[in-house]
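Novice: here is my input; please provide its structure:
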Amino acid sequence: MAVKLKPLSEQVIVITGASSGIGLPTARMAAKKGAKVVVAARNREALHNLVNEINASGGRAEFVVADVGVEEDVKRIGEAAVAAFGGFDTWVNNAGISIFGSALEVSIPDMKRMFDTNFWGVVYGCRTAVAHFRERGGPGAIVNVGTLFGDRAPMVQGTYAAAKHAVHGYNDMLRMELEAAGDPITVSLIKPGRIDTPYNEHARSYLDKQPSHQGMVYPPASVAESILFCAAHPKREMYVGFQAKFFVKLAGIAPRFTDKLMEKVDYPTQHDERPSRDVEDNALYHAGYGLQERGTNAGWKRPRSLYVKVQKHPALTWWITIAGIGLAAAAWNANRKVNAKPGVA
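Specialist: Below is the predicted model of the structure:
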């Protein structure tokens, strides 16, 4: 069943994790496109200032102080949207936090707390959204923010990747169940590569050096663009940065080659040469600083993701995907020939 979603200018959009990073430009961009927004996070001051900014610019916004790891808080977000605007049309599960540390080093309480936010927050948000859309009887969109690491786990951020793997699985299951039931609800998954946000500053770090994105880094506005496209157009998934899509395809075709590659590059590309922030200086258990879209990453900062724009046109996406699969296949073939040489294990 084809689902026809409202244009953004006619929507009410709920955005979690809206006080900084990806959620912040998503709220600002949605308001500029005419949508009413309900923003949620733990940082009251940042949310208050964001709502004042949007309303002063002619938009309409409300905020809810909430911890998405608490089910009752998530239900309050939905109730606030109904009270302020009569309901909502899109729910964006964006709130998230990371931990930098080895799989055997990160404490179990830290792992559980991160799963509360990154996985259970998505589950609570999806359930709240589905209940509302079913009660209202009209179309609705759920947009879940995943990650490249939800398809292919790295070292150093294994706990974060495990939670995002769970999000990706839940997203797929929910999409199929709703479609099979005939519900006019779309479920989309956003898969960003490395994004220039305060993600690393908010993360809990067990490292000696400061977590920081190296390599190609994309602006949070590109993720916001993909989120809002999915809010108005039924779309299964969108990648932010073609290298994210390429890496997933490479891992599927040449998993051992990808293992070896990541063993070499994961650690040095996830920190810079500054001393790490104190292990207690993070946003895992309490709100981090707000109203900052960008972080202090040292990578190659791209002005936009052209691949996001390409994915809005299915024919172009198909051809680029085929090209990416071809490149991944070539890499696998080269690796196979190397391993086939005498004396090479």
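Novice: contacts, neighbours, all on C-alpha from now
Specialist: Fine.
Novice: confirm residue 91 sits in a strand?
Specialist: Yes: Residue 91 sits within a strand when classified using DSSP: H, G, I helix; E, B strand; the rest coil.
Novice: quick check: it vs residue 141, distance?
Specialist: According to CA to CA, to the nearest Å, residue 91 stands 6 Å off from residue 141.
Novice: same check on residue 261?
Specialist: Residue 261 sits 37 Å away from residue 141, going by CA to CA.
Novice: can you pick out the residue with more neighbours from these two?
Specialist: residue 141 (30 against 11; other CA atoms under 10 Å).
Novice: OK, contacts around the more buried one?
Specialist: With contact set as CA atoms under 8 Å, 6 or more residues apart in numbering, residue 141 has these partners: 5, 89-91, 185-188, 230-232, 234.
Novice: one more sequence to fold, the one below, so I can look at both together:
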Amino acid sequence: MSHETFEECTTKLKKLNDQVIVITGASSGIGLVTASMAAAKGAKVVLAARNEAALKELAEELLQAGHEAVYIRADVGMEEEVNKIAEMAIKSFGRFDTWVNNAGVTIYGNAMDVSYQDMKRLFATNFWGVVYGSRTAVQHYLERGVPGTLINIGSVFGDKGTLIQSVYASSKFAIHGWTDSLRIEMEREGAPASITLIHPGRIDTPYTEHARSYLAHQPVHKGMMYPPEAVAEAILYAASHPKRDIYVGSQAKMLQFLGANFPRLTDKLWERISPRTQYDETRKSNTPEESNLYHAGYGMHERGANLGWKRIRSMIVKAAKHPVLTRAIVAGISVWAVLKVKRNNQEIN
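Specialist: As a prediction, the model looks like this:
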């Protein structure tokens, strides 16, 4: 391994148009949008998911548009299939530079109702899939001795527990802990790996329609949500710019802050607000067979049938991409506010 420091290694990440990017869960939602955006920016993409038909369709679309893309059907809950994703990337392009652990599933149901079998299946995808992908990616960067990026997709519910999606939240807490611990270890060893955790708020994808549901009514996002493009923007920025964490949506950052600093108050507020924002009383819930917990869900859909205010961007992501400018603006506003207060006081006196 090179004797360069961690900072020196990770600041030498390749530009996006020179990268090979592996994306799991690429057949719909965030993964689908990220793949399309990455290819449009000149990256070569390796697409992985369980829905082979959707992957084939996406790859053909990208190839016809003049981009470079390959695909492989894989269940990330199985270590040997994650290894095959890496083998496909190396066989096709000789390497990969960024690995995005995006694949995920969810369960809507109370903690005391969800079966242990369903819990274990969710953790196989959400947690073990991230562990397998993380170790595969970091090992590849160590062997090459060339800086690379690992991006794990966490959640607002990995920072604060929630009702109805307790199993999903637990898996995301585990991902947050794994990512943070792995980052510390790799930094101590001087490994050439930039490791980023993305914290999305509610995102308008088919996530709720793919969910395994124990509810009588159809799971949905209700209220404010953000487009999958906002998460993709955060992912692709982190691919070439070392970042520890990126929050997507003010709700993600706010809930993390409130939960960390006012846990009891946040619990009480969340108990009142959260349940009615997670399902649609006018629709009957999907069946277990329609969920993607044990098999692939439908693909090639970027958005879901969610209800509420659908934002077109995340200003939190924009701020993360321009930290110096953001600090300057905040400082300017603060100075203006102080001067304004002083002027008002002088006028009153």
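Novice: overall similarity of the pair, as a TM-score.
Specialist: TM-score for the superposed pair, counting by TM-score structural alignment, normalised by the length of the first structure: 0.91. Supporting figures: 322 aligned residues with a CA RMSD of 1.3 Å.
Novice: keep only those of the contacts of residue 141 of the first structure that are in strands.
Specialist: Among these, the ones falling in strands (DSSP state E) are 90-91, 185-188.
Novice: counting neighbours, which of those residues comes out on top?
Specialist: Counting neighbours by other CA under 10 Å, the top entry in these is residue 90, with 29 neighbours.
Novice: now do the contacts for that one.
Specialist: Counting by CA under 8 Å, 6+ apart, residue 90 of the first structure touches 11-14, 140-143, 231.
Novice: what's it aligned with over in the second structure?
Specialist: Aligned against the second structure by TM-score structural alignment, residue 90 of the first structure finds its counterpart in residue 98.
Novice: check the gap between its match and residue 79 of the second structure for me.
Specialist: Separation of residue 98 of the second structure from residue 79 of the second structure (CA to CA) stands at 19 Å.
Novice: for residue 294 of the first structure, pull up the helix or strand it's in.
Specialist: Using DSSP states H and E, residue 294 of the first structure maps to neither a helix nor a strand.
Novice: who's in contact with it?
Specialist: So residue 294 of the first structure contacts 21, 196-198, 219-220 (CA under 8 Å, 6+ apart).
Novice: please apply the same query to residue 74 of the first structure.
Specialist: Contacts for residue 74 of the first structure (CA under 8 Å, 6+ apart) come out as 66-68, 121, 124-125, 128.
Novice: give the aligned equivalent of it in the second structure.
Specialist: Taking TM-score structural alignment for the superposition, residue 74 of the first structure sits opposite residue 82 in the second structure.
Novice: what's the answer for residue 62 of the first structure, then?
Specialist: By TM-score structural alignment, residue 62 of the first structure lines up with residue 70.
Novice: quick one: that match and residue 45 touch, right?
Specialist: Yes: using CA atoms under 8 Å, residue 70 of the second structure makes contact with residue 45 at a distance of 6.6 Å.
Novice: now distance to residue 27 of the first structure too, for the ones in strands among the contacts of residue 141 of the first structure, in a markdown table please.
Specialist: Output for these, formatted as a markdown table (distance: CA to CA, whole Å):
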| residue | distance to residue 27 of the first structure |
| --- | --- |
| 90 | 12 |
| 91 | 12 |
| 185 | 21 |
| 186 | 20 |
| 187 | 19 |
| 188 | 18 |
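Novice: part of a strand, is the match of residue 62 of the first structure?
Specialist: Yes: according to three-state DSSP, residue 70 of the second structure belongs to a strand.
Novice: what distance do you get for it to residue 264 of the second structure?
Specialist: Applying CA to CA to residue 70 of the second structure and residue 264 of the second structure gives a distance of 48 Å.
Novice: the two: who's more crowded?
Specialist: More neighbours surround residue 70 than the other of residue 70 of the second structure and residue 264, with 21 against 12 (other CA under 10 Å).
Novice: find the nearest non-adjacent residue to whatever residue of the first structure lines up with residue 197 of the second structure, please.
Specialist: With TM-score structural alignment defining the correspondence, residue 197 of the second structure maps onto residue 189 in the first structure. Leaving aside its sequence neighbours, residue 189 of the first structure sits nearest to residue 237 (CA to CA, 6 or more residues apart in numbering; 4.6 Å).
Novice: I'd say the one you found and residue 190 touch.
Specialist: Yes: applying CA under 8 Å as the test, residue 237 of the first structure and residue 190 come out as touching, 5.6 Å apart.
Novice: who has more neighbours, the two?
Specialist: Neighbours were counted for residue 237 of the first structure and for residue 190 using other CA under 10 Å; residue 190 has more, 24 against 18.
Novice: please enumerate the strands of the stretch 201-349 of the second structure.
Specialist: Chain-ordered strands for the stretch 201-349 of the second structure, with DSSP state E, counting those that start in this stretch as the definition, fall at 212-213, 217-219, 222-225, 245-248, 279-284, 307-310.
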